[in-house]
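Chemist: What would the 3D arrangement of this be:
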Amino acid sequence: MKKIVPFLGACLLGVFLVVSSGCGVKGWPEPQGEQDAFSFVKVSFDRENDCLLLKAVIQGNADNLDHFALLLEQDGCVTCPFQPERRAVFSLFDDRVHMLGDTVQISYCGLDSEKPLRFRLFGINTLEKLPPADSGVLQ
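Modeler: This next block holds a predicted model:
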């Protein structure tokens, strides 16, 4: 009986320490909005034959940039709501992506040069709770 009492006391102390260590914890860290976010200040583009050449200036914490997503529409009418037919995803290490300071250049080829083009560029944040940077629909 004498050996059980210290063991039981140690177990109770261990349980108490584990349970009480969570006191005062509010939850997981949350993104800090403006400190962690980024946006596109300016997006410009050129078309050369079957390629789209994008240039975007990023404002904010570009260190949190994970990847880009490009939505494209070529078969829709110009006055209709934007309905993308293709999606291209670019990692920061993609050969078609070139970062220089706060400016990114992206090239995407394989378009029909005879058809009008509408597109939308998104910059996806590494912090999933923050919305992506959005260029809006460009044509």
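Chemist: alpha carbons only for contacts and neighbour counts from here, please
Modeler: Noted.
Chemist: For Glu34, see how far away Cys77 is.
Modeler: Distance, Cys77 to Glu34, using C-alpha to C-alpha, to the nearest Å: 37 Å.
Chemist: next one: Asp63
Modeler: Distance of Asp63 to Glu34, computed by C-alpha to C-alpha: 13 Å.
Chemist: what sits against the spatially most central residue of the chain?
Modeler: With distances taken as C-alpha atoms, centre = their mean, Ile124 lies nearest the centre of the chain, 1.4 Å away. Going by C-alpha atoms under 8 Å, 6 or more residues apart in numbering, Ile124 touches Leu65, Asp66, His67, Phe68, Ala69, Pro131, Pro132, Ala133.
Chemist: and for comparison, fold this next one:
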Amino acid sequence: MQPSFRLVLATLAALAALTLVAGCGKKIWPEPSAPEDAFSFVRTQGELSSGCLMVQSRVAGAWRNLRAVHLELAWDDCEGCPFQAMETREFVPGDAFSTLEQGRLALTACGLDPAKAYRWRLTGKSIHRTLRDVRTEVMTTTP
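Modeler: Okay, the predicted model is just below:
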């Protein structure tokens, strides 16, 4: 091998090693860079009436950054079991079944069995798609 060829191989090997090492390290989900980017759900409540779950919540913080809300539903037929949504419905603030005004969210999900109890929670999606979803605690609504 010629000395210049060895130098090129050594340089390429060093660059490959740097590329591999640069990808290592702790990876975490991005957090809002400033408090004005974040929102949270507070005072969330729901009522099941005539097969419709009517949910109201206050969205604290940067409520204008709320892009969509997912309502995750499961039957409340397994006491003590971890929550696992059987159905997810998406609501975009301002569509026919949801409103978001001055940080007050209201949504209505119909077509539910009025004789069943449900466990549910809200998951908020930010307009900043790289930010972590915001979830409420799991709620229970009885007929």
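Chemist: And the TM-score between them?
Modeler: The TM-score (TM-score structural alignment, normalised by the length of structure 1) is 0.73; 110 aligned residues with a C-alpha RMSD of 1.6 Å.
Chemist: Find residues that contact each of Asp63 and Glu34 of structure 1.
Modeler: With the criterion set as C-alpha under 8 Å, 6+ apart, the contacts of Asp63 of structure 1 and Glu34 do not overlap.
Chemist: where do the helices sit along structure 2?
Modeler: Here structure 2 has its helices, by DSSP state H, at 3-22.
Chemist: what's around the residue lying closest to Ile58 of structure 1 once chain neighbours are set aside, how many residues?
Modeler: Residue nearest to Ile58 of structure 1 in three dimensions, not counting chain neighbours: Phe40, with 4.7 Å by C-alpha to C-alpha, 6 or more residues apart in numbering. Neighbour count for Phe40 of structure 1, taken as other C-alpha atoms under 10 Å: 20.
Chemist: What of Asn65 of structure 2?
Modeler: Around Asn65 of structure 2 there are 16 residues (other C-alpha under 10 Å).
Chemist: Can you tell me how far the equivalent of Glu47 of structure 2 over in structure 1 is from Gly9 of structure 1?
Modeler: In structure 1, Glu47 of structure 2 lines up with Asp46, judged by TM-score structural alignment. To Gly9 of structure 1, Asp46 of structure 1 is 74 Å away according to C-alpha to C-alpha.
Chemist: How about Gly136 of structure 1?
Modeler: Distance check for Gly136 of structure 1 against Gly9 of structure 1: by C-alpha to C-alpha, it reads 64 Å.
Chemist: do Glu34 of structure 1 as well
Modeler: Counting by C-alpha to C-alpha - Glu34 of structure 1 and Gly9 of structure 1 are separated by 50 Å.
Chemist: same thing with Pro116 of structure 1?
Modeler: Noted for Pro116 of structure 1: a distance of 77 Å to Gly9 of structure 1, by C-alpha to C-alpha.
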